[in-house]
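Undergrad: Quick one: sequence plus predicted model below, questions after.
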Amino acid sequence: MSSSLIITLVKSDDAAAVLAFEQENRDHFEEWIASRGNDFYCLPEVRSSLEQAQYLASANREYHYLAWIENEVVGRITLRGVEQDQYHKAFLGYRFSKRHGGHGYATAAVNAVVKQAFEELKLNRIEATVIIDNLPSQAIMRKCGFREYGHSHASVFRNGVWLDMLHYEKLNTVRPA
């Protein structure tokens, strides 16, 4: 993996780079996640989604990150459902460029975001789900120290088929005060 991987919170100014990333990888992503439809793939829509992400971060509800190699977005990482009271947890999601796969970028980026969630956001638990057939994502979970704790059957409907999901968790070894 190159040392030039940089992780940033999204900004509306990133819209053109995010659009290029999403357009290049649309078919790849839609193997695993629901289609956003054609309307999403235009600059104003992407900019609007990034503005919404910035608002959610300012409200401490969600954090949307970009993984960059030089001036190119190679991945997106999201912490959703952030709960900093009582539960101290969030739900992790991510997607990475097919072209940049196999270089360790996803593992490095997920580790960086989880570290920030534990240290800066003072979260105790990060959860994630992976479609059972998504072996690369399962490998990322293991490499990042996540533990599989459950298997839900027929829990997501994609491309006319019900698919199983694996549930993962990672706990902060230093408990938030």
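TA: All right, it came through fine.
Undergrad: From here on, just use CA atoms for contacts and neighbour counts.
TA: OK.
Undergrad: So which residues of the chain form strands?
TA: 5-9, 63-69, 72-83, 89-96, 125-131, 147-158, 161-171 (DSSP state E).
Undergrad: tell me, what residue is most central in this protein?
TA: Y94 (2.2 Å; C-alpha atoms, centre = their mean).
Undergrad: Report the separation between it and T173.
TA: 23 Å (C-alpha to C-alpha, to the nearest Å).
Undergrad: do H100 as well
TA: 31 Å.
Undergrad: okay, pairing it with this:
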Amino acid sequence: MPELQRLRPDHAPALLAFEQENRTYFAASVPDRGDAYFTDFDALHAARLAEQAEGLCHFHLLVDTEGEVLGRFNLVDVTDGSAELGFRMAEKATKRGLATATVRHLCTLAATEYGLTTLHAAAALDNTASRTVLTRAGFVPTGEEIWLSDRPGLRYVLDIARRS
């Protein structure tokens, strides 16, 4: 059974492999990270851990029993009881309900462990999978249209206290 784990220094090799193996798949639905992300991965990983230690962000990985990363689930820009949710799943881990279950679990952690009351998210209009996960987890569209790189998208919000 996959486990949601808070990002740690020793996750670096498996996380880099996850990002490299799924780069083309991710680029079809979310903005590409660019070559610098891979070239500077060690420094970026250390920076994410520092942000997490300061309480600015909460980074998580969905890891299988062999230690392979199946997904990333992040709460970023933590401020005044709210945060922005972002997630991505490995192509081979999709269509099994793992993303929805993990987002729901992270929403619970957001309230119980991190003291958050509101989560925001965004998804491209053509990213049906992410929009479905958000809706199933209780997020509602705000009606605000945005651009995610060169793609039109929608903003979503979840009032954790009212979540059923």
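TA: Good, I have the coordinates. As the structure is a prediction and not an experimental result, all values here were calculated from the model.
Undergrad: Fetch the TM-score of the aligned pair.
TA: Remark: TM-score between the superposed chains equals 0.91 [TM-score structural alignment, normalised by the length of structure 2]; 161 aligned residues with a C-alpha RMSD of 1.6 Å.
Undergrad: Spit out the contact partners of D14 of structure 1.
TA: Contact partners of D14 of structure 1, counting by C-alpha atoms under 8 Å, 6 or more residues apart in numbering, are R47, L50.
Undergrad: Could you dump the strands of structure 1 into JSON lines with distance to I140 of structure 1 added?
TA: Shown next, in JSON lines, are the strands of structure 1 (distance: least, C-alpha to C-alpha, whole Å):
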{"stretch": "strand 5-9", "distance to I140 of structure 1": "16"}
{"stretch": "strand 63-69", "distance to I140 of structure 1": "15"}
{"stretch": "strand 72-83", "distance to I140 of structure 1": "13"}
{"stretch": "strand 89-96", "distance to I140 of structure 1": "10"}
{"stretch": "strand 125-131", "distance to I140 of structure 1": "10"}
{"stretch": "strand 147-158", "distance to I140 of structure 1": "11"}
{"stretch": "strand 161-171", "distance to I140 of structure 1": "11"}
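Undergrad: returning to that earlier point: so for H100 and T173 of structure 1, which sits in the more crowded spot?
TA: H100 (13 against 9; other C-alpha atoms under 10 Å).
Undergrad: And for V113 of structure 1, nearest residue in space, chain neighbours not counted?
TA: I77 (7.6 Å; C-alpha to C-alpha, 6 or more residues apart in numbering).
Undergrad: And that neighbour? What does it align with in structure 2?
TA: With TM-score structural alignment as the criterion, I77 of structure 1 lines up with F73 in structure 2.
Undergrad: Now do the counterpart of N172 of structure 1 in structure 2: how many residues are near it, please.
TA: In structure 2, the residue matched to N172 of structure 1 (TM-score structural alignment) is I160. Counted with other C-alpha under 10 Å, residues neighbouring I160 of structure 2 total 18.
Undergrad: So I160 of structure 2 versus D126 of structure 2, what's the distance?
TA: Counting by C-alpha to C-alpha - I160 of structure 2 and D126 of structure 2 are separated by 26 Å.
Undergrad: Over to Q20 of structure 2?
TA: Q20 of structure 2 is 23 Å from D126 of structure 2, by C-alpha to C-alpha.
Undergrad: can you pull the buried residues of stretch 137-150 of structure 2?
TA: A137, G138, F139, V140, P141, E145, I146 (16 or more other C-alpha atoms under 10 Å).
Undergrad: Where in structure 1 does the longest helix along structure 2 align, residue-wise?
TA: In structure 2, assigned by DSSP state H, the helix with the most residues is helix 98-112. Alignment note (TM-score structural alignment): helix 98-112 of structure 2 is matched to residues 105-119 of structure 1.
Undergrad: what about the matching stretch, how far off from structure 2?
TA: Stretch 105-119 of structure 1: mean distance to aligned residues in structure 2 after superposition is 1.1 Å, counting by mean C-alpha distance after the TM-score superposition for structure 1.
Undergrad: quick one: buried residues of that stretch?
TA: Applying 16+ other C-alpha under 10 Å to stretch 105-119 of structure 1 flags Y105, A106, T107, A108, A109, V110, N111, V113, V114, A117, F118 as buried.
Undergrad: can you redo the residues you listed as CSV with distance to N124 of structure 1?
TA: Converted to CSV, the buried residues of stretch 105-119 of structure 1 look like this (distance: C-alpha to C-alpha, whole Å):
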residue, distance to N124 of structure 1
Y105, 24
A106, 22
T107, 20
A108, 20
A109, 19
V110, 16
N111, 15
V113, 13
V114, 10
A117, 8
F118, 6
